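> only the shape, not the letters, is given here:
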């Protein structure tokens, strides 16, 4: 793929993440094209259907999260890496959930990368626990329940950023051994 085509594809996916992640079904491919700075034909050249575009945006979301999750799992300071990761997952979770809700059943590519993310989160959690920063009685399923809970709440009813920050702080305080 040519460099300009790769750049167009990336801009389209970023725009799709924003448009569909915030507006859901009310978003349009025309909006995506405008935000990406390309014509609608360019969008459909890369993604023949709206569903293909949404799926690719969701895979892109998870792939980026996987990179950051693996970095957190390998970070020199697991006591700082895990809270930063949890904060990001909650703050960006509403967009991911909105995209996922538009697809119905999760496509195999999404299921695969989501499983890899969860395994990396589990590793980051265990490293933070081994460092004594996180309660030892918490497992990745409980952590995911907390993350999903806040992400789903903000997807259904957006809240002011300051309120979300405080809610995340409460979760992080509850996980902490301090």
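In hand now; what should we look at? Because the structure is predicted, anything quoted here is derived from the model rather than measured.
> contacts, neighbours, all on C-alpha from now
Fine.
> what's the distance between residue 68 and residue 120?
Noted for residue 68: a distance of 9 Å to residue 120, by CA to CA, to the nearest Å.
> what about these two, which has more around it?
Between residue 68 and residue 120, counting by other CA atoms under 10 Å, residue 120 is the more crowded of the two (23 against 18).
> got the contact list for that one?
Residues counted as contacts of residue 120 (CA atoms under 8 Å, 6 or more residues apart in numbering) are 66, 69-70, 73.
> so which residues of this structure form helices?
Ranges of helices within the chain are 3-23, 29-36, 40-46, 50-74, 78-101, 108-130, 140-156, 161-175, based on DSSP state H.
> what's the angle between the second one and helix 3-23?
For helix 29-36 against helix 3-23, the angle between stretch directions is 120 degrees (axes from the mean of the first three to the mean of the last three CA atoms, to 10 degrees).
> second one coming, line it up with the first:
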């Protein structure tokens, strides 16, 4: 295959196996971080280790694919909310989902806080989608007008780092993000 040829689409069963491996990897990485063995991911997916390696040659490739998949799902969710009747509610609902998933899923929290080449394209798309929600919420008067997407992402990244350490309880995490969200509202 040359560099210009598109890879052939996966057969339906291969696609299902790949999706099962990704879902199992996301759950395993959320529970145990990147230290989880590939054999454990294969067991959780109900496939053999060879199936995992066929789709993802290294654990790092699987981790990257799991993060990119999760970020792409967040992008889709943001785009779905972009035309909501209440832009302020849509903006804060999106942030709430991001916080909830980021609190449960370490991979999303890590993706939001990492500046690595393999994450730049999906991170840019996520920032663009969130930026659209932010702009609409600002235009509706639900969010203060003196911040931009870069400010918002710095606040979210910093809050994720602070609120997702091992000593933080769920209630503390929720209160931390409530304070941040309140700070985004107009004065």
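Received the coordinates, thanks. Since we're looking at a predicted model, the values are computed, not measured.
> can you calculate the TM-score here?
Superposed pair, TM-score by TM-score structural alignment, normalised by the length of the first structure: 0.86. Supporting alignment: 175 aligned residues with a CA RMSD of 2.3 Å.
> what about residue 10 of the second structure, neighbour count?
Look at residue 10 of the second structure: counted by other CA under 10 Å, it has 10 neighbours.
> now do residue 80 of the second structure
For residue 80 of the second structure, the neighbour count with other CA under 10 Å is 12.
> again, but for residue 134 of the first structure
Residue 134 of the first structure - counted by other CA under 10 Å - has 24 other residues nearby.
> which position in the second structure aligns with it?
Mapped onto the second structure by TM-score structural alignment, residue 134 of the first structure lines up with residue 143.
> nearest spatial neighbour of its match, skipping sequence neighbours?
The shortest distance from residue 143 of the second structure to any non-neighbouring residue, by CA to CA, 6 or more residues apart in numbering, is to residue 185 (4.5 Å).
> sorry, back to before: who wins for neighbours among the contacts of residue 120 of the first structure?
Most neighbours among these, by other CA under 10 Å: residue 69, with 29 neighbours.
> any idea how far that one lies from residue 118 of the first structure?
For residue 69 of the first structure relative to residue 118 of the first structure (CA to CA), the value is 9 Å.
> which residue lines up with the residue nearest to residue 143 of the second structure in the first structure?
Taking TM-score structural alignment, the alignment pairs residue 185 of the second structure with residue 176 from the first structure.
> so that match sits right up against residue 135, yeah?
Yes. Counting by CA atoms under 8 Å, residue 176 of the first structure touches residue 135, with 5.8 Å between them.
> which residue packs closest to the equivalent of residue 161 of the second structure over in the first structure, ignoring adjacent ones?
Counting by TM-score structural alignment, residue 161 of the second structure lines up with residue 152 in the first structure. Closest residue to residue 152 of the first structure apart from its sequence neighbours, by CA to CA, 6+ apart: residue 94 at 6.0 Å.
> and what of residue 39 of the second structure?
With CA to CA, 6+ apart as the measure, residue 49 is the residue that lies nearest to residue 39 of the second structure, at 5.8 Å, once sequence neighbours are left out.
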